[in-house]
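Asks: My questions are about this predicted structure, shown below with the sequence.
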Amino acid sequence: MKNFNLYLVLIILFFGSCKDKKVEFEKPISIIDKVSEQYEYLYENAIPFVDTDKPMPRTIVNGKLHTVGVYDWTSGFHPGSMWNLYGLTKNEEWKNRATYYTKLLDTIQYWEGTHDLGFMIGDSYGNALKYVNNEDYKKVMVQAAKSLSSRFKPKAGIIQSWETNDRWKCPVIIDNMMNLEMLFEATKISGDSTFYDIAVTHADTTMAKHFRKDYSSYHVLDYDTETGEVLKRNTAQGYQDESAWARGQAWGLYGFIVMYRETKKPKYLNQAKKIAGFIMNHPNLPEDRVPYWDYNAPITAQTPRDASAAAITASALYELSTYVEGDLKLAFKDEATTIVETLSKEPYLAEVGTNEGYLLKHSTGHLPNDSEINVPINYADYYFLEALMRQREMVK
């Protein structure tokens, strides 16, 4: 009884002290607020580089912000991320900043020396067109599509990726599936079906020749441009030629989802579902759903993860879930949500004011080349923001 009376006294004292006072509870900071505040920090860190020949933030090297020029294959991701932030926040500052950085890429539209124009122009100017009806932007997209089309090898049915070298005559990488979306957009803008036809031809050849029976993908195929014969099946960034490089699997998944969206051909949807199945059911996929850098790499405590592969996969699966029904729809959506939830907290999401302003930690760029291992990378942030946008649209 004595203890009960003491308990009553403590309750009376507590509520008495709160009388005439408003009890305030700290409102949790939303993930949108966090990413916006963090990218504000990145934006400020990048300002000193704006007027240099390397204005685009890419990663961290030796603990410091590392920037690259506009001809780097990742140059479109920084403006693209700011367009995504504008989409998430409707803050005009992000729109203004995205516009400025997008225009830095103007000359890239004429560059025929790369297959990465979809990343560089599609993710900058292409995203801009989602929010701004600008005729000049449309012209850039069409010109970039023309430049990319110059790399098409009709007899082989593919768009050449890298230049010929001592190892390969006509190398084509699975990443190239990500550049086809820009060709579809160019057809919509211009009415020229040539771009559409090239995208379909490249995708069909890739589907027939780039994938194994388990729907994992090789990284690099070497083609004879006259006969279309595959001369070699290799890797450049994976563990082994026969292994499944994690980001490559995500590129393939995303690319064939785009193919279905733009053509509505069931074969592309089926391909995407099969690739998703390979990723989601792989025995080496960790419980938190962030893959190791290669699905077949030896796993130790030091084996690096690839948050960028996870972010790409999450964004892709959200879209894929909109094209299927029933249990499959729930499975793809739940997998994407699990990945986003994992990436939205430690150890992957950086604390605001750290990580030089990048959102995600623990991505792997090119491990065999000892490059960008266990670091933030701009494309990981880009696809994470895109996944957040798609998640919000699904909630709506």
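Replies: Arrived safely.

Asks: all contacts plus neighbour counts: C-alpha atoms, from now on.
Replies: OK.

Asks: I'd assumed Thr225 was in a strand, is it?
Replies: No - assigned with DSSP: H, G, I helix; E, B strand; the rest coil, Thr225 falls outside any strand and is coil.

Asks: wait, it sits on Phe152?
Replies: No - under the contact definition of CA atoms under 8 Å, Thr225 does not touch Phe152, with a separation of 9.7 Å.

Asks: I'd like to know how far Glu44 sits from Glu181.
Replies: Relative to Glu181, Glu44 is positioned 31 Å away (criterion: CA to CA, to the nearest Å).

Asks: more neighbours, those two?
Replies: In this view Glu44 and Glu181 are compared by other CA atoms under 10 Å, and Glu181 has more residues nearby, 23 against 11.

Asks: Now do the strands in the stretch 1-150 of the chain.
Replies: Counting by DSSP state E, counting those that start in this stretch, the stretch 1-150 of the chain has strands at residues 56-61, 64-68.

Asks: Would you format those as JSON lines with distance to Lys130 and mean neighbour count included?
Replies: Formatted as JSON lines, those follow (distance: least, CA to CA, whole Å; neighbours: other CA atoms under 10 Å):
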{"stretch": "strand 56-61", "distance to Lys130": "22", "mean neighbour count": "22"}
{"stretch": "strand 64-68", "distance to Lys130": "26", "mean neighbour count": "17"}
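
Asks: Of those, which is nearest Trp168?
Replies: Closest approach to Trp168 among the strands of the stretch 1-150 of the chain is made by strand 64-68 (26.8 Å; CA to CA).

Asks: so what does the closest one touch, helix or strand wise?
Replies: With contacts taken as 3 or more CA pairs under 8 Å, 6 or more residues apart in numbering; DSSP states H and E, strand 64-68 sits against helix 31-46, strand 56-61.

Asks: Go through these and name the closest to Lys345.
Replies: helix 31-46 (9.3 Å).

Asks: To Tyr318, which of the strands of the stretch 1-150 of the chain lies closest?
Replies: Among these, the nearest to Tyr318 by CA to CA is strand 56-61 (25.6 Å).

Asks: any idea how far that closest one is from the chain center?
Replies: When C-alpha coordinates are averaged (CA atoms, centre = their mean, to the nearest Å), strand 56-61 and its chain have centres 16 Å apart.

Asks: In contact with Glu335, which residues?
Replies: By CA atoms under 8 Å, 6 or more residues apart in numbering, the residues touching Glu335 are Met280, Ala314, Leu317.

Asks: same question, Trp293
Replies: By CA under 8 Å, 6+ apart, the neighbours of Trp293 are Gly238, Trp245, Ala246, Arg247, Thr303, Pro304, Arg305, Asp306, Thr364.

Asks: Below is an additional structure, to be compared with the one above:
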Amino acid sequence: MRQGLVAAALAAVAVTGCSAPPAPTAPPAPSETPVATARDASAAADPAGPVLTFADARLAATADGLAPPAYPVRTNPDGTWLTKDAEDWTAGFLPAALWRVFERTQDPVWRDRAERWQAPLASETTHDDTDLGFKMFMTFAVDHQLTGDESAKQTALAAADTLAARFNPTVGLIRVWDDRDDAEKYQVNIDAMMNLELLYWAGQNGRPQYTDIANRHAQRTMTDLVRPDGSTSMFGGYDQRTGALQRTYTMQGFKDDSTWARGQAWAIYGFATAYRYTQDPRYLETAHRTADWFTGHLPPDRVPYWDFDVPQAPPEPRDTSAAAIASSALLELSQLDPARAAGDVDAARGMLTSLSSPEYLSRNTPFRSILIHGTQNLPEGQQDSGIMFGDYYFVEALNRWERQVGPSAQLG
């Protein structure tokens, strides 16, 4: 039903700034399709070529149809993008995705797009209460890595300075989302592992002291937020006067002792990244342990529900963004630990195959995202939509697949 050429799909969803799309038919909830069946469906769904061709076209339509600083966050019920300004923690994901396409294609058109969407984020270097790693590493630091641009490097380093200032040596962690004047309220989430690459990179680029901050944060997160069985808690609450852990809890998961799917994916990715920069075997072991827990609790089609402790069946919503993040992390792990590479690649293949199928790809729908059926924050009613960060990690994972394994067409 969702078959057809990329051009036909784009005609249905071209981003036009202010005109409304046709009233959509909501995509059906995905079924419990076994992976083998999903692979067959994916092959039939992509006659025009690799899924990356479709993904690139979707990103181009978004980048050229909207204008910064209106950053796409997630899709509205009619399939259009809900946008927010540069202060939002998600603002970096569109320019980050554009940089990844430039990395793969070396086409200057994509560099121009990335630079245009990245530019309004430059003022975010001193924004204290946000996820600067997401916003500034994957834009300005990656810009410097790909182009050698010195001003981009300095912007990323300025952001690292702000992030490092949030570190409390008594607690040994980087604070998130709280009032620094409240001595008994010091919150840290598993997501913050994704900020550490900005500090590790800065440690290699003139800020060596930031490597120690990143390591201290990773080590305490490993102790406090990763459970013995490899599952994770979303949040730890600390007394910043003593550094004592007071409780673990959730804000976006099902309950305080459940395992929120995207948080588990952040853990896999964050600890794999920490190992890449440090070669500390504790980080590799933790990345594998959290990955094994994630893949061992997936439903038959390999795309998780939003929390692993809710009933693993409809009408509970899926979270395609968690699958995309975990897929990219597993492909990273396959490069870091050759002894387990085959298993990590196979686990990534299962998830990417399902994500590339008609169940989860937005082809021939009015949705302007690449993926559908993502859950950003269910307690706040943000579920069953396309999500820009899900699209970013899907493109990153497909890039890694093509670089490390073979053409993404093989995912069909």
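Replies: Sure thing, it's come through. On a predicted model such as this, the values are computed, not experimentally measured, just so you know.

Asks: By neighbour count, which of the contacts of Glu335 of structure 1 wins?
Replies: Neighbour max across these (other CA under 10 Å) = Ala314, 33 neighbours.

Asks: Kindly state which residue of structure 2 is aligned to that residue.
Replies: Aligned by TM-score structural alignment, Ala314 of structure 1 pairs with Ser327 of structure 2.

Asks: Confirm for me that its match is in contact with Thr353.
Replies: No - assessed by CA under 8 Å, Ser327 of structure 2 is found out of contact with Thr353, at 10.3 Å.

Asks: Residue in structure 2 paired with Leu393 of structure 1?
Replies: Residue 393 of structure 1: Glu, not Leu. For Glu393 of structure 1, the aligned position in structure 2 is Arg403, judged by TM-score structural alignment.

Asks: Mean per-residue distance, the helix or strand where its match lies versus structure 1.
Replies: Here Arg403 of structure 2, judged by DSSP states H and E, is contained in helix 388-404. When structure 1 is overlaid, helix 388-404 of structure 2 sits 0.6 Å from its aligned residues on average, using mean CA distance after the TM-score superposition for structure 1.

Asks: Return the distance of that helix from the chain's centre.
Replies: A distance of 9 Å separates the centroid of the chain from that of helix 388-404 of structure 2, by CA atoms, centre = their mean.

Asks: Next, the angle from that helix to helix 51-65.
Replies: Between the axes of helix 388-404 of structure 2 and helix 51-65, defined by axes from the mean of the first three to the mean of the last three CA atoms, to 10 degrees, the angle is 140 degrees.

Asks: residues of helix 388-404 of structure 2 that come out buried?
Replies: Neighbour-count burial for helix 388-404 of structure 2, counted by 16 or more other CA atoms under 10 Å, picks out 388-401.

Asks: related to what we said a few turns ago, out of the contacts of Trp293 of structure 1, list just those in strands.
Replies: If you go by DSSP state E, the contacts of Trp293 of structure 1 have Thr364 in strands.

Asks: out of the contacts of Trp293 of structure 1, which is most surrounded?
Replies: In terms of neighbours by other CA under 10 Å, the contacts of Trp293 of structure 1 top out with Ala246 at 32 neighbours.

Asks: Trace that one over to structure 2, please.
Replies: Match for Ala246 of structure 1 (TM-score structural alignment): Ala261.

Asks: Its match contacts Ser321, doesn't it?
Replies: No - using CA under 8 Å, Ala261 of structure 2 is not in contact with Ser321, being 9.2 Å away.

Asks: ok, the corresponding residue of structure 2 for Pro55 of structure 1 - contacts?
Replies: Using TM-score structural alignment as the criterion, the counterpart of Pro55 of structure 1 in structure 2 is Ala70. By CA under 8 Å, 6+ apart, Ala70 of structure 2 lies in contact with Thr83, Lys84, Asp85, Ala86.

Asks: From Leu198 of structure 2, how far out is the last one?
Replies: To tie it back to what came earlier, the one meant is Ala86 of structure 2. 18 Å.

Asks: So which of those two has more stuff around it?
Replies: More crowded of Ala86 of structure 2 and Leu198, by other CA under 10 Å: Leu198, with 27 against 22.

Asks: what helix or strand is that one on?
Replies: Counting by DSSP H and E, Leu198 of structure 2 is part of helix 196-203.

Asks: which residues in structure 1 does the helix or strand following that helix align to?
Replies: The helix or strand immediately downstream of helix 196-203 of structure 2 is helix 209-224, counting by DSSP H and E. Mapped onto structure 1 using TM-score structural alignment, helix 209-224 of structure 2 spans residues 194-209.

Asks: before we move on, what about stretch 300-307 of structure 2?
Replies: Taken onto structure 1 by TM-score structural alignment, stretch 300-307 of structure 2 occupies residues 287-294 there.

Asks: Any buried residues in that stretch, and which?
Replies: Buried residues in stretch 287-294 of structure 1 (16+ other CA under 10 Å): Arg289, Val290, Pro291, Tyr292, Trp293, Asp294.

Asks: got JSON lines for these, with distance to Ile198 of structure 1 and secondary structure too?
Replies: Formatted as JSON lines, those follow (distance: CA to CA, whole Å; DSSP: H, G, I helix; E, B strand; the rest coil):
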{"residue": "Arg289", "distance to Ile198 of structure 1": "34", "secondary structure": "coil"}
{"residue": "Val290", "distance to Ile198 of structure 1": "33", "secondary structure": "coil"}
{"residue": "Pro291", "distance to Ile198 of structure 1": "32", "secondary structure": "coil"}
{"residue": "Tyr292", "distance to Ile198 of structure 1": "33", "secondary structure": "strand"}
{"residue": "Trp293", "distance to Ile198 of structure 1": "31", "secondary structure": "coil"}
{"residue": "Asp294", "distance to Ile198 of structure 1": "30", "secondary structure": "strand"}
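
Asks: just checking, what residue in structure 1 corresponds to Val341 of structure 2?
Replies: Careful, residue 341 of structure 2 is Ala; it's not Val. Aligned partner of Ala341 of structure 2 by TM-score structural alignment: Lys329.

Asks: Wait, a helix at its match?
Replies: Yes - membership of Lys329 of structure 1 in a helix is supported by three-state DSSP.

Asks: I figured it hits Tyr318, correct?
Replies: No - when contacts are counted by CA under 8 Å, Lys329 of structure 1 is not listed as touching Tyr318 (9.1 Å).
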